[in-house]
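Participant: Let's see this in three dimensions:
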Amino acid sequence: MRIITQHTLGGPEVLTIEERPTPHPLPTEALVRVEAIGLNPLEPRLREGEFPLLGAPPFILGWDVSGVVEQTASWRFAPGDEVFGMPLFPRAANAYAEYVAVPAAQLVRKPASLSHVEAAALPIVGLTAWQGLVDIGRVTAGDRVLVHAGGGGVGHVAIQIARARGAHVITTASASKREFVESLGAHEVIDYTTDDFAERVHDVDVVLDTLGGDTVERSLAVLRPGGHLVTMVADEDLELAARFEAAGMRFSGIAVDPDPDALRQLVDLVEKGQLLVHVHETFPFDRIADAHRLLEAGHVQGKLVLTV
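Facilitator: This is a model prediction of the structure:
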């Protein structure tokens, strides 16, 4: 099979395609013939060595996969079943490959309503948004929710989840993405290039932060007493957490995990027509470097996906 690997840290040019033996699934695992791979902003940062999550090269990036079960010793699936998920995160899942052998328990059946491309785009962003808003934030009907960067991968799914739960949804986005985020269900859109959300927004129950930096600090001003900030970026900032708690607010970090039950909840929203995964662009397997360049450039609307 073909894989995409790297032997040194660096720019997109270090990603190379090589041949490796097809893995054999262990008991409880499934061998999946990969049809599509979701790309996430974390991956270029790992490629460059910003985080030592996968250790020193060589390694294979990627977690979001959708494909067809080729072989399994697990009772959960049979050969021919279409499945998707983000197995093993944050350990290496080696998803930039034509085949992966992963725990069957961390995969779910792909519904007919999702293409393999759409299914591969969903897991990490969908689970991050679900776990942040539902499991941690406990968003419910009538809550006021602020989603930062609503046009991005996590943000565009978070808007739809919050809306499906009956919340009043406010988001920050550039003017070029206003129509897009409004189509997803955002009630209010703050153009971060011209307006300060901290002056425009108030009495928020839950803030979902995808940006970090001073965005987190300024979000303190928009929360109602007892409000909750959930961040996927500044989760280890103990000093900032103490400031929120001293002000009577709650502060939580999220490290997404491959929860198949939550992924099934996301599938249910898809089936009900309450969740649409937007794919900005797809790239063939051998154009992985181009895909990483676009991912690093930012301003992607929704997700990028690699097709196999």
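Participant: hey, let's count contacts and neighbours off CA atoms from now on
Facilitator: Fine.
Participant: residue ranges of the strands in the stretch 201-308 of the chain, please?
Facilitator: Along the stretch 201-308 of the chain, the segments classed as strands by DSSP state E, counting those that start in this stretch run 204-209, 223-231, 250-253, 279-284, 303-307.
Participant: Just the residues contacting the shortest one, thanks.
Facilitator: For strand 250-253, contacts defined as C-alpha atoms under 8 Å, 6 or more residues apart in numbering pick out 136, 226-236, 241, 244-245.
Participant: can you rerun that using 10 Å?
Facilitator: By C-alpha atoms under 10 Å, 6 or more residues apart in numbering, the residues outside strand 250-253 that reach it are 132, 136-137, 206-209, 220, 223, 225-238, 240-245.
Participant: Pull the distance from that strand to the chain's centre.
Facilitator: Offset of strand 250-253 from its chain centre (C-alpha atoms, centre = their mean, to the nearest Å): 19 Å.
Participant: Contact partners for residue 168?
Facilitator: 140-146, 159, 162, 185-188, 204-205.
Participant: Inside helices: which ones of the residues you listed?
Facilitator: If you go by DSSP state H, those have 159, 162 in helices.
Participant: Name the nearest of the contacts of residue 168 relative to residue 286.
Facilitator: residue 159 (32.9 Å; C-alpha to C-alpha).
Participant: Burial check on that closest one, number of neighbours?
Facilitator: Applying other C-alpha atoms under 10 Å, we find 32 residues neighbouring residue 159.
Participant: which secondary structure elements does the helix or strand containing residue 130 contact?
Facilitator: Using DSSP states H and E, residue 130 sits in helix 123-130. Using 3 or more C-alpha pairs under 10 Å, 6 or more residues apart in numbering; DSSP states H and E, the elements in contact with helix 123-130 are strand 29-39, strand 64-72, strand 82-85, helix 153-164, helix 260-271.
Participant: Please provide the structure for the following sequence as well, for comparison with the first:
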Amino acid sequence: MRAITQHTLGGPEVLTIVDAPEPRPLPTEVLVRVEAIGLNPLEPRLRAGEFPLLGRPPFILGWDISGVVEAALTWRFRPGDEVFGMPLFPRAANAYAEIVAAPALHLTRKPASLSHVEAAALPVVGLTAWQGLVDLGGVTEGDRVLVHGGGGGVGHVAIQLAKVLGAHVIATASGSKREFVEGFGADEVIDYTTADFTEAVRDVDVVLDTLGGDVPERSLEVLRPGGHLVTAVAEEDVELAAKFEAAGRRFSGIAVEPDPVALRYLVDLVEQGKLRVHVQETFPFERIADAHRALERGHLRGKLVLTV
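Facilitator: Below is the predicted model of the structure:
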């Protein structure tokens, strides 16, 4: 099989397509012939060595996959089943490859209403939004929810999920993305290039942060007493957590986890027409370096996907 690996840390040019042995599934695992791979902003940072989640190279990046089961050492799936998911995160799933071995419990069946490209785009962003808003944020009907980065991968899914939960949704985004973000249900859009969100909004129940920088700390100003910041970026900032606690606000960091139950809930929402995932662009397997350059440029609308 072909796989994309790297033997050194560095820029997109270190990503190399190689011939590699097929993985061998263990009991309770399946072998998936991959059709599409969702790309996430974390992956260029790992490639460049910004933090050693996967240790030293060589390693194979990637977690979001959609494809067809080739072999199954489990009763949960059979060869020919179409599946998708986010196996093993944060351990290496070796998803930048034509064939991936994955725990059956980390996958779910792909609905006919989702293409492989759309399915591969959903797991990381969908589960981050679900775990942030439902499991940690506890969003309920009537809550005021602020989603930072509403036009991005997590953001555009989080807007839709918060609306399903009955929330009033405020999103930050650049002015060029206003129509895009409103199309996913945002009730208010704050153009962060021309307005300060701390002056534009108050009495927020839950803030979902996908941006980091000074955004989590500044979000303290817009939360009501007892309000809750959930951040997918500054999750280990102990000092910031203490500042929120001292101010009578809650602080939670989220590191997304595989969750087939939540993934099935997301599938239900897709099939009900209440959730869709936007793919800005697809790249063929051979153009992985170009895909990483696009990830690093940022300002994406939704997700980028690699096709196999």
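Participant: Would you pull the TM-score for this pair?
Facilitator: Comparison of the two superposed chains (TM-score structural alignment, normalised by the length of structure 1) gives a TM-score of 0.99, and 308 aligned residues with a C-alpha RMSD of 0.5 Å.
Participant: The residue nearest to residue 302 of structure 1 when sequence neighbours are not counted and residue 184 of structure 1, how far apart?
Facilitator: Leaving aside its sequence neighbours, residue 302 of structure 1 sits nearest to residue 153 (C-alpha to C-alpha, 6 or more residues apart in numbering; 4.4 Å). As judged by C-alpha to C-alpha, to the nearest Å, residue 153 of structure 1 and residue 184 of structure 1 stand 13 Å apart.
Participant: Spit out the residues that contact those two alike.
Facilitator: Residues touching both residue 153 of structure 1 and residue 184 (C-alpha under 10 Å, 6+ apart): residue 278.
Participant: More neighbours: these two, which one.
Facilitator: Applying other C-alpha under 10 Å to residue 153 of structure 1 and residue 184 shows that residue 153 carries more neighbours, namely 29 against 21.
Participant: wait, isn't the more buried one in contact with residue 41?
Facilitator: Yes - at 9.0 Å, residue 153 of structure 1 and residue 41 qualify as touching, with contact defined as C-alpha atoms under 10 Å.
Participant: Now do the shared contacts for the two.
Facilitator: If you check residue 153 of structure 1 and residue 41 against C-alpha under 10 Å, 6+ apart, the residues they both contact are 303, 304.
Participant: what's near enough to touch the residue nearest to residue 129 of structure 2 when sequence neighbours are not counted?
Facilitator: Excluding the flanking residues, the one nearest residue 129 of structure 2 by C-alpha to C-alpha, 6+ apart is residue 158, at 4.9 Å. Residues in contact with residue 158 of structure 2 (C-alpha under 10 Å, 6+ apart) are 125-130, 132-133, 145-152, 164, 169, 171, 184, 186, 208, 275.
Participant: now do residue 199 of structure 1
Facilitator: 218, 221, 222.
Participant: which of those residues also appear as contacts in structure 2?
Facilitator: For the contacts of residue 199 of structure 1, the aligned pairs still in contact in structure 2 (both residues aligned by TM-score structural alignment, their matches' C-alpha atoms under 10 Å) are 221, 222.
Participant: Buried subset of the contacts of residue 199 of structure 1 as a ChimeraX selection?
Facilitator: To isolate the buried ones among those in ChimeraX, judged by 16 or more other C-alpha atoms under 10 Å, type:
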select :221,222
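Participant: could you dump the contacts of residue 199 of structure 1 to a markdown table with distance to residue 70 of structure 1?
Facilitator: Listed next are the contacts of residue 199 of structure 1 as a markdown table, based on distance: C-alpha to C-alpha, whole Å:
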| residue | distance to residue 70 of structure 1 |
| --- | --- |
| 218 | 49 |
| 221 | 52 |
| 222 | 50 |
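Participant: of all the contacts of residue 199 of structure 1, which comes closest to residue 178 of structure 1?
Facilitator: Residue 178 of structure 1 lies nearest to residue 222 out of these, by C-alpha to C-alpha, at 20.8 Å.
Participant: Let me know how buried the residue nearest to residue 255 of structure 2 when sequence neighbours are not counted is, in neighbour terms.
Facilitator: Of all residues not flanking residue 255 of structure 2 in the chain, residue 232 sits nearest, at 6.4 Å (C-alpha to C-alpha, 6+ apart). For residue 232 of structure 2, the neighbour count with other C-alpha under 10 Å is 22.
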